[in-house]
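Engineer: show me the folded form of this:
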Amino acid sequence: MRKLPSLKALQAFDAAARLGSFTAAAEELSVTPSAVSHQIRALETELGIQLFERVNRAIILTDTGKRFGERIARGFNELEAACSSINRATRLDVLTIHCVPTLAKQWLMPRLQNFQEAYPEVDVRLNASPDPVNLLSVEADFDIRFGHYPSQPGVRRIPFPPETMLVLCAPSLAMGENAIRAPIDLSKQRLIHSEVNLFNWHHWFEAEGLLDLYQEKGPRFDRSFLSISAAVDGNGVCLESHFHVQQELARKQLIAPFGLAGYTVQGHSINFVQSRNRLPKIQAFKDWILKEIGIDESNG
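Structural biologist: Predicted coordinates:
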C-alpha cells in the first residue's frame, strides 16, 4: 500500500505554490483560505519539513518547498494527462502504427484514407522511424519493419510478399544518345544509391554479370524516398522496391526501362502482439493491410 499524504493537502500545496497565495489557492479550489492554510500545516507536520515561510500576510516557498512543489506539479500533470487520455479513449479508439519512413510516405500514407473511411470509429496515429519499437510495452499496436530483427516472444511477424527491385529513371533519361535500352547502358548513367537497401547496385550489376562496369560514384541517401525524389528530378537512375514507387509510375514521373520484372528481396514485415489480435482495431487493421499487400489469411 502506498504511503502518501492526503490528496487534498497535496492539492492545496500545489495550488498555493503555483499561485503564491493561500487566498488565490482557496479561490481555485473553492474553499476558504483558512482551509488551505490548515491543509498545508498538516502536510508540513506529516512530512516534518517547512514548505513556506510566512512573512506578514505573504508566503514564500522554502528551498525544500520549491523542490517539492516542482515534483508535485509534475505528478499532477501526469495524473491530468492520464485522465485526459482515458477520456479520449472512451470517445475514440486510437490505433498507433509505427512504420519505416519510406514505406510510410510512399505506400502507407496514400492508402490510409481508405482505411479511415472503412473504419471511421478508429483514429490513426502514424509514427515513422527506421528503428523498431517494443511492441510488448505497447509503444505501438503495429510495427512495420524493414530488414531482419530477432523474434520476440508473443510477437507475430507476417512478411510482406517478395518485393521486386526495379531500375527506375525519369522519362527524359530514357531518350537521346544515352537512352537506357539494355543493362550495359547504365555504365553511362549516374547511379543513385539508397544506402539502406538490402539489394543494391553492387548486387544488381553482379547478378547481371556486369560487375566490372559497376561505378560506386553517385549521390547517396539514407532514405529510399530521397533517392526516389532525386530520380524523379532527373538526377540519375535509382534501384528501388516496386512497393515504393507505385505512385510515381502511375503518374509517369518515373519509368522502368527494363520493365516491372526483376530481382526480388524479402524486405518488409508487419509485426503485432498476438495476444491483442482480437481487439477490434487490431483485427480491422490487420485484415485491411493484408488485403492491401495481397495476403489471404482468412483463418486469422
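Engineer: rest of the way, CA atoms for contacts and neighbours
Structural biologist: Fine.
Engineer: are we agreed that Asp123 is in a helix?
Structural biologist: No. Applying DSSP: H, G, I helix; E, B strand; the rest coil, one finds Asp123 to be strand, outside a helix.
Engineer: what's the nearest residue to the residue positioned nearest the centre of the chain if we skip its chain neighbours?
Structural biologist: Centroid check for the chain by CA atoms, centre = their mean gives Asn127 as the closest residue, at 1.7 Å. Spatial nearest neighbour of Asn127, chain neighbours left out: His98 (4.7 Å); criterion: CA to CA, 6 or more residues apart in numbering.
Engineer: helices or strands next to the helix or strand containing that neighbour in the packing?
Structural biologist: Using DSSP states H and E, His98 sits in strand 93-99. The contact analysis (3 or more CA pairs under 8 Å, 6 or more residues apart in numbering; DSSP states H and E) places strand 93-99 against strand 122-128, strand 142-146, helix 280-292.
Engineer: can you give me the buried ones in that strand?
Structural biologist: Across strand 93-99, burial judged by 16 or more other CA atoms under 10 Å covers Leu95, Thr96, Ile97, His98, Cys99.
Engineer: and Glu248, what does it touch?
Structural biologist: Val232, Leu254 (CA atoms under 8 Å, 6 or more residues apart in numbering).
Engineer: state the helix or strand in which it lies.
Structural biologist: Using DSSP H and E, Glu248 maps to helix 246-250.
Engineer: one more, for comparison:
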Amino acid sequence: MAQLKITFRVMALTHLKSLQALELALRLGSLQAAARALWVTPAAVGQRIKALEEYLGIDLVVRGRQGLRPTPELSGAIEHLRAAFQELGTVDTMLNLQRGDEIHIAAIADFADLWLKPRIEDFKAAYPHVLFCINGEGDAPLRIGQIDCAISFGPQHTNATDDLLFGDFLLPISSPEIAHRIANLALRDCLEGWPLLHLDFYKEDPGAPNWSSWIKVQHLKRTEPNRGIRFQRISAALEAIRANAGFAICGLALLGEDIGDGSLNLPFPVSTGHWTTHVFQARFHPEALLRPQVTCFRHWLQGQATGTRDWLLQFAQSAKASNMKW
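Structural biologist: From the prediction side, this is the model:
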C-alpha cells in the first residue's frame, strides 16, 4: 500500500486527469455520472482510468451491483485520493472568487460582432459589476480554459446545457443604390451583369441555397452564377455590399438593425427566402451555471434571442415558409 501511495505522488502531475476521472467515477458510482461531471463521454472516462491502470500495472476498479468500487490494491489509497481532490476543489473555489463577476464567452466572430456586442451594453447597464471577455477581448482578462458560454452555428443539440437561440432566414441583400438600379428591370433579367458575392458561412447547412440553386428555383436568368468573390465572414461581405460591390445571399438574423434602418435592402420578394437547417445555439458549462451572474446572462440571452426569433417570424409569415425547422 505504501508503494502505491508513493507512486500516486510521483505521477500526480502527469496523470491528473486520470486520477480525477477515477475519483469521480468511484464517488459518483458510474462512468456515466463521472462523464457528466467532467463534460466528456463515458468512453473518455474509461480510457483515462484504463491508462492509469496500464501505467500502474494493476486494476483499480471493479463493477458490482452497487456500481463501481475500488479494488483491494486501491482501497488503502482511496481516502487520500478523495481528500486530495477535496482540497483541489477548495482551491478552485477560492480562485474562482478572485475572478469576480466575470463571464467568459467563446462565440463565432460574426455572431459576436453583429449581434451580441451591440446588445451587451444593455445587460451591462442592468448589471454594471459584471465584466465580459468575448473571444479573448473585453473588460475581463482572458483566462485559458475558463469558458462559461460557447455560441455556435450548426445542427441543433438537445443537451440540458444547450440553449436554442434562433435559426436564420436567407435572402439576397444589396445596398440601397443597387436595389434602386434594378427596381425597374424585368425580374427575370435583373441579376444579369451584376456581381454575385458568395458567403461560405452557410455552406455546411443543407437548407441554405447558393446562388445557382436560388436562381434556378426563381427562374431567373444569370450566366455563370457560381463566379464571384467568396467570403468566409458575413461582416466582410457586408462591407462589400455597402460599397455597391454586388448581391449576396445572407441570413437576416444578425442584420435586424441594418434592415430596419434601410442601410441594407431586400431587393427580392420575401417569399423567395429559405430557412436554415442549422441554428445559433449557446452551450453553458455546468459549473459556470452555479454562478449567479452567468445564470442572469443566460436568461438575458434567451430574452434577446426571443426578440430576434419574433422579428424573423414576421418574414416567415409573409413567405409562408414550409421548411421551418425551429
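Engineer: rewinding a little: specify, as a residue range, where the helix holding Glu248 of structure 1 falls in structure 2.
Structural biologist: Aligning helix 246-250 of structure 1 against structure 2 (TM-score structural alignment) gives residues 256-260.
Engineer: for the matching stretch, give me the average deviation versus structure 1.
Structural biologist: Once fitted to structure 1, stretch 256-260 of structure 2 is off its aligned match by 2.4 Å on average (mean CA distance after the TM-score superposition for structure 1).
Engineer: how far off centre is that stretch?
Structural biologist: Distance of stretch 256-260 of structure 2 from the chain centroid (CA atoms, centre = their mean, to the nearest Å) equals 23 Å.
Engineer: can you pull the contacts of the closest residue in space to Leu220 of structure 2 that isn't next to it in sequence?
Structural biologist: Counting by CA to CA, 6+ apart, Arg188 is the residue found nearest to Leu220 of structure 2 once chain neighbours are left out, at 4.5 Å. By CA under 8 Å, 6+ apart, Arg188 of structure 2 lies in contact with His219, Leu220, Lys221.
Engineer: surely the second one meets Trp211?
Structural biologist: No. Between Leu220 of structure 2 and Trp211 no contact is recorded; they are 10.7 Å apart, counting by CA atoms under 8 Å.
Engineer: these two - which one has more neighbours?
Structural biologist: Each of Leu220 of structure 2 and Trp211 has its neighbours counted (other CA atoms under 10 Å); Trp211 has more, 21 against 16.
Engineer: does the more buried one really touch Pro225, like I thought?
Structural biologist: Yes. In this structure, Trp211 of structure 2 is within contact of Pro225 by CA under 8 Å, at 6.0 Å.
Engineer: what comes up buried for stretch 284-295 of structure 2?
Structural biologist: For stretch 284-295 of structure 2, burial by neighbour count (16+ other CA under 10 Å) applies to Phe284, His285, Pro286, Ala288, Leu289, Gln293, Val294.
Engineer: what's the answer for stretch 55-65 of structure 1, then?
Structural biologist: Under 16+ other CA under 10 Å, the buried positions of stretch 55-65 of structure 1 are Ile59, Ile60, Leu61, Gly65.
Engineer: could the helices and strands packed on strand 93-99 of structure 1 go into TSV alongside distance to Pro110 of structure 1?
Structural biologist: Putting those into TSV (distance: least, CA to CA, whole Å) gives the following:
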stretch	distance to Pro110 of structure 1
strand 122-128	13
strand 142-146	16
helix 280-292	12
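Engineer: among these, which is the most enclosed?
Structural biologist: Mean neighbours per residue, mean count of other CA atoms under 10 Å, is largest over these for strand 142-146, with a mean of 24.
Engineer: that strand - contacts with which helices or strands?
Structural biologist: Applying 3+ CA pairs under 8 Å, 6+ apart, one finds that strand 142-146 of structure 1 contacts strand 93-99, strand 268-273.
Engineer: and those strands: which comes nearest Leu166 of structure 1?
Structural biologist: strand 268-273 (16.2 Å; CA to CA).
Engineer: and stretch 24-38 of structure 1, which stretch of structure 2?
Structural biologist: Counting by TM-score structural alignment, stretch 24-38 of structure 1 lines up with no residues of structure 2.
Engineer: give me the contact list for that stretch.
Structural biologist: By CA under 8 Å, 6+ apart, the surrounding residues in contact with stretch 24-38 of structure 1 are Ala9, Ala12, Phe13, Ala15, Ala16, Leu19, Phe22, Thr23.
Engineer: and it, how far out from the chain middle?
Structural biologist: Per CA atoms, centre = their mean, the centroid offset for stretch 24-38 of structure 1 relative to its chain is 44 Å.
Engineer: any chance you could map the strands in the stretch 51-200 of structure 1?
Structural biologist: Taking DSSP state E, counting those that start in this stretch as the criterion, the stretch 51-200 of structure 1 carries its strands at 52-55, 58-61, 93-99, 122-128, 142-146, 155-159, 163-168, 191-194.
Engineer: for the stretch 201-326 of structure 2, same thing?
Structural biologist: Assigned by DSSP E, counting those that start in this stretch, the stretch 201-326 of structure 2 shows strands spanning 230-231, 247-251, 274-275, 279-284.
Engineer: tell me which of those strands sits most buried.
Structural biologist: Buried most deeply of those, by mean count of other CA under 10 Å, is strand 247-251, with a mean of 25.
Engineer: if we can go back for a sec, what's the closest of the strands of the stretch 51-200 of structure 1 to His268 of structure 1?
Structural biologist: strand 142-146 (4.4 Å).
Engineer: what number of residues lie near His80 of structure 2?
Structural biologist: Count around His80 of structure 2 with other CA under 10 Å applied: 13.
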